[in-house]
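A.B. asks: For reference, the sequence and a predicted model appear below.
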Amino acid sequence: MASWATKRKLTYFSIVLIAIIIFLGLPTFFVVYQPPSCTDGKINQGELGTDCGGPCSRLCNSQFFQPIVLWARSAKVVKGVYNVVAYVENNNLDGAAKQVPYRFKLYDSEGVLIRERTGRVDIPPHKGVAVFEDSVLAGESIPTRVTFEFIGQPQWYRTASVDQGLVISDKLLENESSTPRLSAMVENKSALPIGKTSFVAILYGDDTNAISFSKTELDGLANGASSAIVFTWPQPFSKKVYRIDIIPTVKLK
C-alpha cells in the first residue's frame, strides 16, 4: 500500500502532467482547428451543398435558374462594321453572376461563319441584360444570323438588386435622317450611390424587331443625383424607329 508521501508525489506529478498537456495541447488545438466556413470544402453549418447555400452567398445548382437568351441580332454601323447585341433574361430574384464569359457568332446567308467575338458580362439579379459588342468587322460579308452563348457554367451567388433606384426619362431621338443622336436623363432615386453603370440603347422598328443599338457608360451616380447620357450613330437607320429601350447594368462588386 502506497504511503501518504508517495500519494502526494503522484498527485503533484499528475498536476504537472496535466499542466504540460494543457500548455502544449491548447496552442496545437487552435492551430489545427478550423471553424466551419464557406471555403472549407465541406458540407457543414447548414449548407445545402459543398460551400453553397445556407449561410454562404454562393448558390447551389438547385437554387437558381439558368439565364435565358431571348434573342441576338446585328446592326450595320458603316460598311463592313457591325454592332451586335443579345438580350438575356435572369429570373433569379436574388441570384447574380460576375464576369460570365460569352461568345457571339455571325453567319452569312449561306451559313458560313463570318466572325466570332468573345467577352464577359455581369448578370445582376432579376432583370434583363443587354450584352453588347461594338465594331465587329465583317469585311465584304453581310451577317444575316447571329448566335449568342455563355461559355462554361456561371458561378451564382446571392445578392440584392443594385439598380432599382435608377430612373431613365426624357428620351429624345434627333437627326434620324443623317447622324442619329439619342439623349436621355438618368436619375438615382435610391438611398445609396450607384457604381459604374453601362447603358445599352435598343431601337425597334414597327415589326418589334431591333434595328440598331449603341452603348454608353457612367462611372457612377450619387444618391439623388442625375446625369445626361448620349448615344450616337454615324449613319441613318435602315427603318423608322417606333420604340426605344435603354437598359442599365450596374457593375457587380
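C.D. replies: Looks like it came in fine.

A.B. asks: okay, CA-based contacts and neighbour counts for the rest of this
C.D. replies: Noted.

A.B. asks: Surely L24 is within a helix?
C.D. replies: Yes - remark: L24 belongs to a helix, assigned using DSSP: H, G, I helix; E, B strand; the rest coil.

A.B. asks: Just give me the neighbour total for it.
C.D. replies: Neighbourhood size, L24 [other Cα atoms under 10 Å]: 11.

A.B. asks: Could you check how far it is from I18?
C.D. replies: L24 sits 10 Å away from I18, taking Cα to Cα, to the nearest Å as the criterion.

A.B. asks: hey, where'd the strands end up in this structure?
C.D. replies: Applying DSSP state E to the chain gives strands spanning 68-78, 81-90, 95-107, 113-123, 127-137, 145-150, 156-158, 166-174, 181-188, 197-204, 210-218, 226-232, 243-250.

A.B. asks: got the ones you listed as TSV, with distance to F30 and mean neighbour count columns?
C.D. replies: Converted to TSV, these look like this (distance: least, Cα to Cα, whole Å; neighbours: other Cα atoms under 10 Å):
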stretch	distance to F30	mean neighbour count
strand 68-78	47	19
strand 81-90	44	21
strand 95-107	35	19
strand 113-123	39	17
strand 127-137	45	20
strand 145-150	44	19
strand 156-158	31	21
strand 166-174	48	14
strand 181-188	48	18
strand 197-204	45	20
strand 210-218	48	21
strand 226-232	53	16
strand 243-250	42	19
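
A.B. asks: closest to V32 out of these?
C.D. replies: Closest to V32 of the strands of the chain, according to Cα to Cα: strand 156-158, at 29.5 Å.

A.B. asks: which other residues reach that closest one?
C.D. replies: Defining contact as Cα atoms under 8 Å, 6 or more residues apart in numbering, one finds that strand 156-158 is touched by 57-60, 64, 94-98.

A.B. asks: wait, doesn't L166 sit right on L192?
C.D. replies: No - the pair formed by L166 and L192 falls short of the contact definition of Cα atoms under 8 Å, at 10.8 Å.

A.B. asks: so which of the strands of the chain comes closest to F29?
C.D. replies: That would be strand 156-158 among the strands of the chain, by Cα to Cα, at 32.9 Å.

A.B. asks: Can you give the distance of that closest one from its chain's centre?
C.D. replies: 10 Å (Cα atoms, centre = their mean, to the nearest Å).

A.B. asks: what's the answer for stretch 63-74, then?
C.D. replies: For stretch 63-74, the distance to the chain centre is 13 Å (Cα atoms, centre = their mean).

A.B. asks: another structure for you, compare them:
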Amino acid sequence: MSVWATKRKFIISSSIFIPLIVVAVFLYITGREKPSCFDGLINQDERGVDCGGSCVAVCQNEAEDVAILWTRFLPVIDDVYSVVTLIENSNKSFEAKNVPYSFKLFDEEGVLIYERKGSAFFPAGSTFPIFEHALRTGERVPSRAVFSLRNTPFWEQREFEKIPIQIVSKNLDQENTPKLTAVIKNNSLKNLSQISFIAMLFDADGNLVNASKTVLSTLGREASDTIVFTWPEDFKNTVVRTEIVPVEYTAN
C-alpha cells in the first residue's frame, strides 16, 4: 500500500472518529447533573452533604442548641390549664420552621397526666415564648410542666430580622374579668396576615402570673389595629408588668 493511500485512510478515519469523540465528550459534560444543594453530595462550597456554604440548609454541627429558659403551667378555670415556655435561639443567622415540640403535665407523684404536641417557628437570634391553651386534666391536678423538642430543628440560613410590628400602647383592666388591650402598628411596607401575639403578665417579683394568645387575621402596610387578650377569672397575684410578643406572621 502506498504512503498516500495510508495517509488517505488515516484522514478518512480521523474525519469520522474525531467528531464522534467530540460529540461524546459534549454529551458527557452537558449530561452530567450540575452540582446543587440537593444532589446528596459534598460539592460546591458545602461544608457537609447539601449543607453549609451557599446552601440554605445549615449543617447540624454548626448550630447551637436552643435554650429552654423556663416552662410554666397556668390555671384558667376549673380543670383547664394553659402552658407557656420561653425559648432562646442564640443562632444569629439560623432560623427553623415547623419545629415539633411537646408540653407535658405531671402530677405531684411524677405521673404524666396530659401531653400536647405542636410545632413552632424559631426565628434567628431571638428569645420568644411558645403558648398552648385549653389543656383539660379532669380530676388530676398538675404539679409540673415540661417542654421538649420532638426532633432536632432543621436550621436554615437567615440573618436576624426584627419583626416589623410595634406595640404602640397597652392597657390592663382588672376591674371585672381581666382584659389586656393593645394598639399595634405594622411598620413595614408589606401587608401582614395571620399574626400571632402572646401576652405574658408578671408580678413585682418577676414571676409569671398568666399568659394568653391571640391572632390578628390581617394588618395592612403601615396600618394600626387593636388586639385584646381576656381571662375568665381574676388573677391571684397583682400584675405590675405586661409583655406582648408578636411571634409569627406571613408577609404578602
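C.D. replies: Here it is on my side, so go on. Here the structure is a predicted model, which means the values were calculated and not measured.

A.B. asks: Ok, which of the strands of structure 1 comes nearest G46 of structure 1?
C.D. replies: strand 156-158 (15.8 Å).

A.B. asks: what about that closest one, how far off from structure 2?
C.D. replies: With mean Cα distance after the TM-score superposition for structure 1, strand 156-158 of structure 1 departs from structure 2 by a mean of 0.8 Å once superposed.

A.B. asks: Now render the strands of structure 1 as a markdown table, adding distance to Y12 of structure 1.
C.D. replies: Listed next are the strands of structure 1 as a markdown table, based on distance: least, Cα to Cα, whole Å:
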| stretch | distance to Y12 of structure 1 |
| --- | --- |
| strand 68-78 | 74 |
| strand 81-90 | 70 |
| strand 95-107 | 62 |
| strand 113-123 | 67 |
| strand 127-137 | 72 |
| strand 145-150 | 71 |
| strand 156-158 | 57 |
| strand 166-174 | 74 |
| strand 181-188 | 73 |
| strand 197-204 | 72 |
| strand 210-218 | 75 |
| strand 226-232 | 78 |
| strand 243-250 | 69 |
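
A.B. asks: Ok, which of these comes nearest E47 of structure 1?
C.D. replies: Using Cα to Cα, the strands of structure 1 put strand 156-158 closest to E47 of structure 1, at 13.5 Å.

A.B. asks: In structure 2, what range does the closest one match?
C.D. replies: Counting by TM-score structural alignment, strand 156-158 of structure 1 lines up with residues 155-157 of structure 2.

A.B. asks: First-to-last residue distance for stretch 32-48 of structure 2?
C.D. replies: 21 Å.

A.B. asks: Please tell me how far the spatially closest residue to V121 of structure 1 that is not a sequence neighbour sits from Y204 of structure 1.
C.D. replies: Distances taken as Cα to Cα, 6 or more residues apart in numbering place Q99 nearest to V121 of structure 1, at 4.8 Å, with adjacent residues excluded. For Q99 of structure 1, the distance to Y204 of structure 1 equals 28 Å [Cα to Cα].

A.B. asks: Could you do K196 of structure 1 as well?
C.D. replies: 26 Å.

A.B. asks: K127 of structure 1 too?
C.D. replies: From K127 of structure 1 to Y204 of structure 1 the distance is 20 Å (Cα to Cα).

A.B. asks: same deal with R243 of structure 1?
C.D. replies: 5 Å.

A.B. asks: And for V81 of structure 1?
C.D. replies: With Cα to Cα as the criterion, V81 of structure 1 and Y204 of structure 1 are 20 Å apart.

A.B. asks: just Q235 of structure 1 next, same as before
C.D. replies: Following Cα to Cα, the distance that separates Q235 of structure 1 from Y204 of structure 1 is 16 Å.

A.B. asks: and what of E110 of structure 1?
C.D. replies: 26 Å.

A.B. asks: What of D94 of structure 1?
C.D. replies: 30 Å.

A.B. asks: likewise L221 of structure 1?
C.D. replies: 28 Å.

A.B. asks: one step back: tell me the two of the contacts of strand 156-158 of structure 1 that are most distant?
C.D. replies: C60 and K98 (15.5 Å).

A.B. asks: ok, now which ones touch the aligned residue in structure 2 for P236 of structure 1?
C.D. replies: In structure 2, the residue equivalent to P236 of structure 1 is D234, according to TM-score structural alignment. Counting by Cα under 8 Å, 6+ apart, D234 of structure 2 makes contact with 174, 176-178.

A.B. asks: How many residues are close by T208 of structure 1?
C.D. replies: Counted with other Cα under 10 Å, T208 of structure 1 comes out at 11.

A.B. asks: how close does K189 of structure 1 get to V77 of structure 1?
C.D. replies: 34 Å.

A.B. asks: same deal with D207 of structure 1?
C.D. replies: 21 Å.

A.B. asks: from what I can see G52 of structure 2 touches E46, true?
C.D. replies: Yes - G52 of structure 2 lies in contact with E46 (Cα under 8 Å); the separation is 5.0 Å.

A.B. asks: which residues are contacting stretch 188-199 of structure 2?
C.D. replies: With Cα under 8 Å, 6+ apart, stretch 188-199 of structure 2 has contacts from 129-131, 164-165, 186, 211-222, 229, 242-252.

A.B. asks: so what's the nearest residue to L48 of structure 1 once chain neighbours are set aside up against?
C.D. replies: In space, and not counting its chain neighbours, L48 of structure 1 is closest to G54: 6.1 Å by Cα to Cα, 6+ apart. Contact partners of G54 of structure 1, counting by Cα under 8 Å, 6+ apart, are 45-48.

A.B. asks: which one of the residues you listed sits closest to A5 of structure 1?
C.D. replies: Q45 (51.8 Å).

A.B. asks: what's the closest non-adjacent residue to the equivalent of the closest one over in structure 2?
C.D. replies: Matched by TM-score structural alignment, Q45 of structure 1 corresponds to Q44 in structure 2. Leaving aside its chain neighbours, Q44 of structure 2 sits nearest to P35 (6.6 Å; criterion: Cα to Cα, 6+ apart).

A.B. asks: Am I right that the one you found is in contact with N43?
C.D. replies: Yes - using Cα under 8 Å, P35 of structure 2 is in contact with N43, at 6.5 Å.

A.B. asks: More neighbours: which of these two?
C.D. replies: Taking neighbours as other Cα under 10 Å, P35 of structure 2 and N43 compare with N43 leading, 16 against 13.

A.B. asks: mind checking how far the more buried one is from C55 of structure 2?
C.D. replies: 11 Å.
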